[in-house]
Structure formats: C-alpha cells, structure tokens
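Q: just the structure for this:
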Amino acid sequence: MEANQLQATFEEKQPQKTEKRKKWTLPHSYTLIFLIIIAVALLTWIIPSGQFDRKDVTVDGTTRSVIVPGTFHTIPKTGENGDLRQGLSGILSAPMEGVINAADVVAFVLVVGGAFGIILKTGAIDRGLVALAGRLKNKGILVIPIAMIIFSLGGSTFGMSEETIPLYAIFISLMYVLQFDSITAILILFLGTQIGYVGSTLNPFSVLIAQGVSGIEGNPQLWLRFIEWIVFTGVSIAFTMWYANRVRKHPEKSVVYKNDLENRDRFIKADDGQDITFSFRDKLILSGFVVALGLIVWGILAKGWYMTEIGAIFVALGLFAGIVAKMNQKEMAENFVQGCADFVYAAVIIGLARGILVIADNGMIIDTILNTLAGWMQGLPKFAFTTIMLLAHNLITFFVPSSSGEAALTMPVMAPLAELVGINREAAVTAYQFGNGLTNLISPTGGVLLAGLAIARISFGQWLKLIMKLFPILWVIAAIFGAISAYVGM
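A: The predicted structure is shown next:
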C-alpha cells in the first residue's frame, strides 16, 4: 500500500506532457527594440560606412540639409571619425541617446498623460461616452468611417500624427462602450492618420517636402493623389468596419480579447448597465475638451503649432477640468502624477525606438544603404522601377521612419535616378510616400504606433497579427498606383 502511494506521489510530481506546443510569440516591445538595436549594431561591422556630401535647401521657408547626388564616398571604420563600429558601449548608450533625441516627443506624451489623468479622474468622459453609446445604440459602427475620414484627411493634408496621441485613451474607452475592442481604436486613430500619409495630397511633411527637394514645381499629379487617397482610405475603413463588426458579434474573436478583459476597467469605470447621471459639470468639462481640440486644429493650420503649444493647451484643459470638478490642489497634483505614470510606458518606448536610428547614424551606414539601392535600380524598365523603388523605401523607412527626414535623405538621389530611366520625378515622390507610409504601419521603429499600443497595453505581435491581413492588399494597391504614376506625363 505504501509502495503504491509512493508511486502515485512520484507520478504526480512528474511534468505532464501536453499535446499542444506552446505558441511562439514576439518578445516584449522593449526587448524587441533592444534586439533590433543589437542587430543594427552588428550591421555597422558588416556594411561599409559612407557618406554623401550635403547642402542646405529651403522649402516653404524651412531649411533642410539634403544630400548631393554623385558625391558618395566610403569612410574608414576607424580613423579621424573615431571607431564607427558600434560595440557594447554603443548598444548600451543607444537607449539613453534615443530618449535624449526624442525628448520633445517624450515630454509631450508625459505632460499630456498627466493632464488626462486629471480629466479622466473627473469621470466626465466615462459618463459622456456611456450617454453617447446609449444614443447611438446600433449605429455605433458609424463612428468608424466618420472618424477615419477625418483623421485620414488630417494625415493627407497637414501631416496629423503625434497630435492623435492624446486621443487614444478617449477612443479606447469609446470602443469599449460601443462593444468593440481596444485595437479598433488603434485602427481608427493610427491606421486612419497613417493611411492619410500613404495617400498624401498636400502633406507638407511628406509630399510637399519631397517635391521641393526633387525640384518639382506645384503639385502636377494632385488629381491622381486625391484618387489614391480615396482608394486607400476606403479600403482601410472597410477593413476596420469588418473587424469591428466581427468583434461585436463574436467578442472571443478579438485579437486582444484577453487583454481587454484585464484592461477594460482602466479606461471605462462607469457601468453601462446602470443609470448614468450626465451632470452639468460633465457637460462643461466635455465642452472644454471640444473647444480645446478646435483650438488645437486652428493652431496647427493657422499658426504652425506643434507639440509645445498642444501640450500647453492640454495642461490648461486639465486644470480647467480639475477646477470644474472641485478638486483641491493636492488631488489635481496626485492625479497628474498618476496620469504621467499611465503614459510612461508609451513615452519611454518612443525614445527607445529612436535609439535604433542613433546606432545606424553613428555607424554611418544609412547613406551606404541608400547608395547601394540606387545602384541596383539603374537600368530597370519603367514597370519594374517604381515597384523596386517602393521596396527600397520600405527598407529605408525602417531606419528613417520620419517622412520629412526620409524625403531629405532619399529624394536628391531617387528623383534624378527616375529621370535616367525615363520616368517623371513625381513617380519617385509617389513611391517614397507609399513606401514610408506603409512601412510605418508595421515597423517597430515608429514612435506613434508604439505609443498607441503601449497606452492600450497591446503587444506589437498582436498588432502585426491583425494589420498583416490588410498590409498586403495596401501594398499591391500602392504598387499599381506607383506604376500608373510612372506612365502619367507631367
């Protein structure tokens, strides 16, 4: 009897074999970025260092440093420029340098997060969203096309991007009360603005800077760009509505189903099953929020406001909300700190992502990659040139996610190269805007995407699982429009 009990105890302690293998998942976002930093550091030992000469060019009153075609020269890995090979010291320093380089964006996220800490604590947004959901009832799906058209138009015309970061918490809450999921909010805000970049029409940080650097006067293919914007935006809205409708009918099919079970209470505390009293104070706070957004839009369009001015508006809004809600100074300060804490993850990840570019810059390999790609594309026929150029920009954007930065870096080479194969320079601009915009949908080096995912507590792997269902469709559309642009005369 004792022997049988001993045998049973022994068997219980043995690890149980499972038929299902553990699914492989992407590492934590911080880990993923650090692994990419290491990979890029290794490339600085393999890829020759080099540099183009540069000159200053003024476009729309802004002076930018652009490369001079035909001036590329290699630089020794060691010499008067120091040791360009990025080793352990460079890898460990990259996160800190990245945070320093992205200090303006990091500070913006933290300050806005603090202001939202006060606003959300009042409960006005929670009660307002529940009241809105009650009015919309089964028409909540209409929020998606309306909002995405607005955000896509903002991305296409004046380069809306970082400005949407303060809205993530609001839209995540709204999606919850409309019975969608948190990643639907990412699709509305990030995909909405980014698809506007893909279909840029008058974006000064994308099309206009690229045309200026390329020596193109006016906007000769604006009519085609408008058609592109309609198609890209329409496809993205259709995809988002399809996904959101599926989640509402079958919540368990959500890519972030388990996440939302854990995180829902962080964003919406009001119980939509109870009677919600939407008070005069709530209406006053939300009215202030609407006025602040209107002021921000006016400031961006008329005064050229950016993060400093927008951050100031949100600080004022936070103080206004706290006063209306009758918070004392201690409560406002504590809620501000808590709001900052909720956004720290998002703020830090932006700086870490910038560290990847720091490593590539310090190793001086970006110009080498650009020069090599340009050499490969010489002599290609028209129908293949724009597609290869699109792929080239997909790669370059990984190292230079900034649309204006990539325009200044690549267009002085790509535009003349297009003319060498008998293609108008506008086609080179089109390939650039498609490549930059599409890659930023799936790149872990883009700060705005990572910030939005961090606020929603969604992993980069979960985002890829969803967006990769749409990305190939958008890429094929981009390749087709790129070819059309090449054959359309200026």
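
Q: make it CA atoms for all contacts and neighbour counts henceforth
A: Fine.

Q: quick one: Glu252 from Asp361, how far?
A: Separation of Glu252 from Asp361 (C-alpha to C-alpha, to the nearest Å): 44 Å.

Q: got a list of what Phe205 touches?
A: Phe205 makes contact with 158-159, 403-404 under the criterion C-alpha atoms under 8 Å, 6 or more residues apart in numbering.

Q: neighbours of the closest residue to Phe190 other than its chain neighbours, how many?
A: On the basis of C-alpha to C-alpha, 6 or more residues apart in numbering, the spatially nearest residue to Phe190 that is not a chain neighbour turns out to be Leu449, at 6.6 Å. Leu449: 27 surrounding residues under other C-alpha atoms under 10 Å.

Q: Ile467 now?
A: Using other C-alpha under 10 Å, Ile467 has 17 other residues around it.

Q: repeat for the one 3 residues further on
A: A count of nearby residues for Leu470, using other C-alpha under 10 Å, gives 15.

Q: so how far is Phe398 from it?
A: Shown here: Leu470 relative to Phe398, a distance of 19 Å by C-alpha to C-alpha.

Q: so between Glu252 and Asp361, which is more surrounded?
A: Taking neighbours as other C-alpha under 10 Å, Glu252 and Asp361 compare with Asp361 leading, 17 against 12.

Q: next structured bit after the helix or strand the more buried one falls within?
A: Assigned by DSSP states H and E, Asp361 belongs to helix 329-363. Counting by DSSP H and E, the next helix or strand C-terminal to helix 329-363 is helix 366-377.

Q: to compare against the first, here's another:
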Amino acid sequence: MSDTKAKKTNRRFKFKLPHVYTIMFLLIVVFAVLTWIVPSGQYQRKMISTAAGEREVAVAGTYEQVDKNYTDSETGETINLGQDIFAVLQAPTKGIQEAADVVAFVLLIGGSFAIITKTNALNAGMSRVIKKLKNKDILIIPITMTLLSICGTTFGMSEEALPFYAIFIPIMMGIGYDSMTAFIICFLGPNLGYCASTIDPFNVLIAQGIIGIEGNPQLWLRAVSWVIFTAVGIAWAMRYAMRVKKNPESSITYEDDKLKRIEFSVTDASIEEEFTTRQKLVLIDFACGMGIIVWGLVTQGWYMNEISAVFLGMGLLAGILGGLDQQTIAEEFVKGLADFAYAAIVIGIARGILVIAEGGMIIDTILQALATALAGAPAAVYTTFMYIVLGLLSLLVPSSSGLAALTMPVMGPLTELMGLNPEAAVTALQFANQTINTISPVAGMTVAGLGVAKISFGQWWKTIWKFFIFMVVFGLVITAISGMLPA
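A: Take a look at the predicted model:
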C-alpha cells in the first residue's frame, strides 16, 4: 500500500516554469488580445530637452480615445488597431529591429570578451588578487558590488555590466562559490545603484527635467538611500555566498554548475597561474578600455555605438597583445557571438511586447486609466498607489527613460495637486521601475544576464524573493519621505 502511495506521489504534476522565450511569446499574444478589448487612445506629444538629450513626452490633459479603425493624420491611411495573428508573428522581428543597437552591442561584447578570455589574462590576474586576499576572498563581493553600484547610481550602468559575467562566473566558482553568486555581483551591483539613483541622467535627471525640477534638490536623500540600499544588498549577497561556500549542495544551481565548470573553463583559483608579460599588457588594455568607456559615458554622452567601438577595439588589441594569431582571434570572436546570441535575441523579443502595445495604441489608455484611479486616492496612500502604478507600467516599458517620458508629464503635476512634493514622482519612478525590472521576464538586461549566466528565471525568483520584498518596502518608504519633504 505504501509503495502504491509513493508511486502516486511521484506521478504528481510538478510545475516547471516555461522557457523565457515561451513566456515572452505568450505575453505578446496576451497584449495582442488586449488591443481588441482595451480602448485605443493617445496623448499629444512634444519634444523637450533633458539631461539625456531630446525626448518626446506626453502632454498632460490631452488624452483622447481613438477609433479602432484609426486614420493616420499624416498619411491618410486607415489602420485597424486590433493586432491580429500576423502582427503577433511579426512582433519578434520588429522588436529585434527596434532594439538593433542593443542587440548589436551585446553581440559585440560577447565576441570581444571571448578574445580577452582566450588570453587567460583575467583569470591569471584574479588569481593574484585572490592569493593576496588569502582567506578573505569574500571581500571580492563588497568591493565589486560597491564599484558597480557607484556606476549604476551615477551614469546608469546596465548593458555595460554584461562583460563582467564572463569574468566573475569562472572566478567565483573557482574559489568555492556558485554561478548565482557571480550573477548577484554582476546584476544586483549596478541594479542597486540604478534603483537608488543620485545623478543618473537616464533616470533621475531626465524625470526631473520633464517635470521641471531644477538642481536635484533631494540629492541628499538620494545619497542616503543609496548608501543604505547598497549596504543591505551587499550584506544579503555576502550572507548567500557564505552559506553556499559552507555547504555547496545548498546552492540552487549546484547541479547546473557541474556543466558550467566545463563551459566556463573553471580552474581551482588556489592554483596560482603563470602571469606573463603579455597577460599583464592585456589587463592594461582592459583597464584602459573600461576607463575610456566610463569617461565617454559621463562626459561625452556616449551610447551604444561608441561603447561598442571601444569594446571591439579592446578585444582585437587584447588578442594581438596576448599573442593570438588572426585565425584564433576570429574563431574566438565567433564563439563569443554564439555565447551571447541568446541574451541578444531575447532583448529584441522582449521589445516585441511593446511593439504590439504601441501598435494597438493601448499604452496611453492604460496610463490614463491608472492616473485617473490614482487621482482619487487619499493623499496619505497616494505615494504607495503611485509606486504600484509605475511598477505595473514598467512591465510594459522597462526603460527608465522611456517610462519617464511616458509618465512624468502626468504623474508630476498630479503629485503636486495632491499637496505633495513632485520629487516623489521621480523617486517612485526610479525605485519602482528598477525593482520590477529585477524580476521581470520582459526586462532585457535581466533576461540577458540570466542567459549569459545560464540561470533560469525560476532559480532567480527563488533566490531573490525575500530581498525583493525589502526592495519594495524600502522604495515605498523613501517615496513617502520624498513626498512629505517641503518643495
């Protein structure tokens, strides 16, 4: 009898999270269906200058519904705004086309870093660092995450963090941690800074510019929140890492990491590798390249094309300095493209969701409905509702600058009408957007990072959910404080 029960138990259905491509395609279908149900509508738009350049923004108070058989005022063509099966099948292609700059950027990073990795300079260099740390290798986590968080809070590091996965995954596994620890360092580090932005032009400054706030008056609050937020995040990451090192089998990626050790050519970091002059030159090349990128981002307004050029140059020069012949450089570049192809394409497919929503003209309708509901909320709970609204909209528009352009013309004046400091709208935007992106299957960089690290969404959600709750609560508290401060 007990054997029969055991067999029945083993036959029980065990839920398995669908592949991320499946999730995205289903979301494309869901939003296509919504374009037939949700009324279509639009705000008028205008161009304004912001810290991140010229941006087209919605004009508050100009929303109007449009007929599903919409006549384009410029071309005179009548368009059915309901997205059919053909539109659904075209959405991934159009998404990849619209995100072509990011897709190309990710692929070039993959190719360039494969060349750098082939020289073994990064592993040899890190083995020296680990030897000097001796039994204090845990310090790699706070040092690296602090630096990445600074990059996130100042210039909005996001895509630029992708190369670090290829560096830290083999290193962290080589010193007794797991691939999840490496992912936490590379993903959560800049994400903490992006969430608690201080002077990020693609997050705080663009939102303030749209609302008309000058001089970043709550910089002190943002700085304090960044210190606390980053410190708690690092403490959580270190606690996770120490638990895994103490008991490797407790790692959620324990079985997967057996294969990753082969894929990422993981070696025991306690074995000191030869550190040649050529490898030292490669590391100098890498350090100079990253320095140039930071300089270009902060002072020259660089974006994908310029950064891609530096990464490509850095990779080619590393191959030459590392003593690789042209055949090896080309082969490693192609291997790198293949390794990062999953991450690159997933960014484009995620964009397909937005293609469908924009094609059906339902984004402005959703914003108008949420803003109308928000206007009726008591002032005491308004900031909480605003945070939730911006979080929900982040599922449609993961980009912080895109979300700012869409929502701040509406949220800023509405917050002020509620008798609160309009800075609360900016604070809610920065925390809600990046907190949701931390777990969102449509946030390109989240999916790309998980793809490079070969970690499933299910594994990530099981790992992050407790800290995610902290992120939400912390964001709500800081948003409320921001709203209560005098303007």
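
Q: picking that back up, for the contacts of Phe205 of the first structure, which one is nearest Asn4 of the first structure?
A: Asn4 of the first structure has its nearest neighbour among those in Ser403, at 71.1 Å by C-alpha to C-alpha.

Q: count of neighbours near that closest one?
A: Ser403 of the first structure has 24 neighbouring residues, counting by other C-alpha under 10 Å.

Q: circling back to that earlier point, so of the contacts of Phe205 of the first structure, which ones are in helices?
A: Taking DSSP state H as the definition of helices, these contribute 403-404.

Q: which bit of the second structure covers the helix holding Asp361 of the first structure?
A: Alignment of helix 329-363 of the first structure against the second structure: residues 326-360, by TM-score structural alignment.

Q: what's the answer for stretch 414-431 of the first structure, then?
A: The alignment of stretch 414-431 of the first structure onto the second structure (TM-score structural alignment) covers residues 411-428.

Q: do stretch 251-259 of the first structure as well
A: Mapping stretch 251-259 of the first structure onto the second structure (TM-score structural alignment) gives residues 248-256.

Q: ends of the matching stretch, how far apart?
A: For stretch 248-256 of the second structure, the separation between the terminal residues is 12 Å (C-alpha to C-alpha).

Q: residues in contact with that stretch?
A: Stretch 248-256 of the second structure is contacted by residues 176-180, 243-244, 455, 459, 463 when judged by C-alpha under 8 Å, 6+ apart.

Q: the aligned residue in the second structure for Ile46 of the first structure: neighbour count?
A: Using TM-score structural alignment, the partner of Ile46 of the first structure in the second structure is Ile37. The tally of other residues near Ile37 of the second structure (other C-alpha under 10 Å) stands at 11.

Q: so who does Ile37 of the second structure touch?
A: Contacts of Ile37 of the second structure (C-alpha under 8 Å, 6+ apart): none.

Q: can you tell me how far the aligned residue in the second structure for Val57 of the first structure sits from Thr198 of the second structure?
A: Here Val57 of the first structure is matched to Ile48 in the second structure, going by TM-score structural alignment. To Thr198 of the second structure, Ile48 of the second structure is 22 Å away according to C-alpha to C-alpha.

Q: same thing with Ile356 of the second structure?
A: With distances taken as C-alpha to C-alpha, Ile356 of the second structure is found 33 Å from Thr198 of the second structure.

Q: more neighbours: these two, which one.
A: With neighbours defined as other C-alpha under 10 Å, Ile356 of the second structure and Thr198 compare such that Ile356 has more, 32 against 28.

Q: nearest residue to that one other than its sequence neighbours?
A: Ile356 of the second structure sits nearest to Ala32 (C-alpha to C-alpha, 6+ apart), 6.1 Å away.

Q: superpose on the first structure and give me the mean offset of the helix or strand hosting the one you found.
A: Using DSSP H and E, Ala32 of the second structure falls within helix 20-37. Comparison of helix 20-37 of the second structure with the first structure after fitting gives an average deviation of 1.2 Å (mean C-alpha distance after the TM-score superposition for the first structure).
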